[in-house]
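Trainee: Sequence first, then the predicted structure, then my questions.
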Amino acid sequence: MSVDPEMRDALLAAVPGLRAFAISLSGQVDRADDLVQDTLLRALANIDRFERGTNLNAWLFTILRNLFHSEFRKRRREVEDPDGSLAGRLQIQPEQGAHLDFEDFREALNKLPADQREALLLVGASGFSYEEAANICGCAVGTIKSRVNRARSRLAALLAVDGVEDLGPDRTTRAALQTAAL
């Protein structure tokens, strides 16, 4: 089977977004890479089913999402580590504040219900419109909007973000920077 160069380039251009989505779903880089590879293989095997002129990324993200859910059902017997405590004991904790903030964000993201996390990642991180995310998830646009809104509110509460001033450096760092500027 041969794929025309334009389609090949479009598939390759989708890989970074697919990988980011797969990492956010699985929480493991190795599994995410496997998911992306399986997604591309399945897409290539079924390329004749793709309707040219429609959204290739949405089609690929739907394949990846379906593969993830199928794999999740198969892996139920594996040891789960939803709060990251096991993984936390196996790795060196980062020393830089940004890494700690990212870990806090990741933990908060993992505390969201799966449907809210998925909707937020599709719309907020992957850049899909509400309509495209609804098609990928197989639900109504209003449902996606509601899930994204609830996810954003819950994340803000979990991270104790009350406003824009809570983003970026903490108060102590801002004070030190202001003092240094004087």
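Mentor: Yes, it's here.
Trainee: make it CA atoms for all contacts and neighbour counts henceforth
Mentor: Fine.
Trainee: Moving along the chain from the top helix by length along the chain, name the first helix or strand you hit.
Mentor: Selection of the longest helix in the chain by residue count, based on DSSP state H, yields helix 5-26. Next along the chain after helix 5-26, taking DSSP states H and E as the criterion, comes helix 29-45.
Trainee: one more structure, for comparison:
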Amino acid sequence: MDALVSEPVSQTVHAGIEAQLPALRRFAQQLTRSASDREDLIQETVMRALRSSHQFHPNTKLRSWLFTIMRNSFNTEYRRRCREPVGLDDGLLERASIMAPQEWAVRRSELRCALRRLPPRSRRTLLLVAMGVSYIDTARLCDCEIGTVKSRVNRARKKLEDDIGRPGAQ
């Protein structure tokens, strides 16, 4: 029985939406600034109304129902846009966050001096791991156990941190 009641209501909604388009355009103009956003909002409202036409109650004003759908669509899109980061020029963030070349030169010099102060075995082990050699292969190359490699790397990192500090912490 509900299907019989909702069928004429659905047809009424479909017919009434076209008559309400000028009012929807005026309301969308109050909500949005750009013409393309306005058209998108109207289209989204009509699509949602058509999808939900079976939920329309005959004793409700169609115009009010459509305006509620439009306002909810606008609010949903507004919240979504607030969560999205604003587009930036490609590479702008990288260019803005890179230290000046002089600072890099100073840091490189500090690192070289600190590496020279490490014991030769620890220095070799740390450099192998830093270059991407696995702990197992480093253990084979240094002729020691994998646990020794891990200990050497850990002690060397701590020594470097004590000597020159953490990168970026100033």
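Mentor: Right, received. Where do you want to start? Values in this document were obtained by computation on a predicted structure and should not be read as measured data.
Trainee: Next, the TM-score between them, please.
Mentor: The pair, once superposed, lands on a TM-score of 0.42 when counted by TM-score structural alignment, normalised by the length of the second structure; 77 aligned residues with a C-alpha RMSD of 1.8 Å.
Trainee: on that earlier part again, tell me which strands and helices the longest helix of the first structure is in contact with?
Mentor: Counting contacts by 3 or more C-alpha pairs under 8 Å, 6 or more residues apart in numbering; DSSP states H and E, helix 5-26 of the first structure packs against helix 29-45, helix 56-74.
Trainee: what comes into contact with the last one?
Mentor: The set of residues external to helix 56-74 of the first structure that reach it, using C-alpha atoms under 8 Å, 6 or more residues apart in numbering, is 10, 14, 18, 22, 25-26, 35-36, 38-40, 42-43, 50, 132-133, 135-137.
Trainee: at 6 Å what do you get?
Mentor: By C-alpha atoms under 6 Å, 6 or more residues apart in numbering, the residues outside helix 56-74 of the first structure that reach it are 39, 136.
Trainee: Residue 144 of the first structure is nearest to which of the helices and strands packed on helix 5-26 of the first structure?
Mentor: helix 56-74 (14.8 Å; C-alpha to C-alpha).
Trainee: Name the residues of the closest one that are buried.
Mentor: 56, 57, 58, 59, 60, 61, 62, 63, 64, 65, 67, 68 (16 or more other C-alpha atoms under 10 Å).
Trainee: Name the nearest of those residues relative to residue 147 of the first structure.
Mentor: Residue 147 of the first structure lies nearest to residue 65 out of these, by C-alpha to C-alpha, at 16.8 Å.
Trainee: Buried by neighbour count: which residues of the longest helix anywhere in the second structure qualify?
Mentor: Looking across the second structure with DSSP H, the single longest helix is helix 2-31. Across helix 2-31 of the second structure, burial judged by 16+ other C-alpha under 10 Å covers 6, 9, 10, 13, 17, 24, 27, 28, 29, 31.
Trainee: What helices and strands are in contact with that helix?
Mentor: If contacts are counted by 3 or more C-alpha pairs under 6 Å, 6 or more residues apart in numbering; DSSP states H and E, helix 2-31 of the second structure sits against no helix or strand.
Trainee: helix or strand right after that helix?
Mentor: Helix 2-31 of the second structure is succeeded, C-terminally, by helix 35-51 (DSSP H and E).
Trainee: and the next element down the chain from that next one?
Mentor: helix 62-83.
Trainee: Next one: the residue nearest to residue 123 of the second structure when sequence neighbours are not counted from residue 43 of the second structure, what distance?
Mentor: In space, and not counting its chain neighbours, residue 123 of the second structure is closest to residue 115: 6.4 Å by C-alpha to C-alpha, 6 or more residues apart in numbering. Using C-alpha to C-alpha, to the nearest Å, residue 115 of the second structure is found at 64 Å from residue 43 of the second structure.
Trainee: One more: residue 8 of the second structure?
Mentor: Counting by C-alpha to C-alpha, the separation of residue 8 of the second structure from residue 43 of the second structure is 23 Å.
Trainee: Over to residue 24 of the second structure?
Mentor: For residue 24 of the second structure, the distance to residue 43 of the second structure equals 10 Å [C-alpha to C-alpha].
Trainee: can you check residue 113 of the second structure too?
Mentor: Taking C-alpha to C-alpha, one finds residue 113 of the second structure at 66 Å from residue 43 of the second structure.
Trainee: What of residue 153 of the second structure?
Mentor: For residue 153 of the second structure relative to residue 43 of the second structure (C-alpha to C-alpha), the value is 61 Å.
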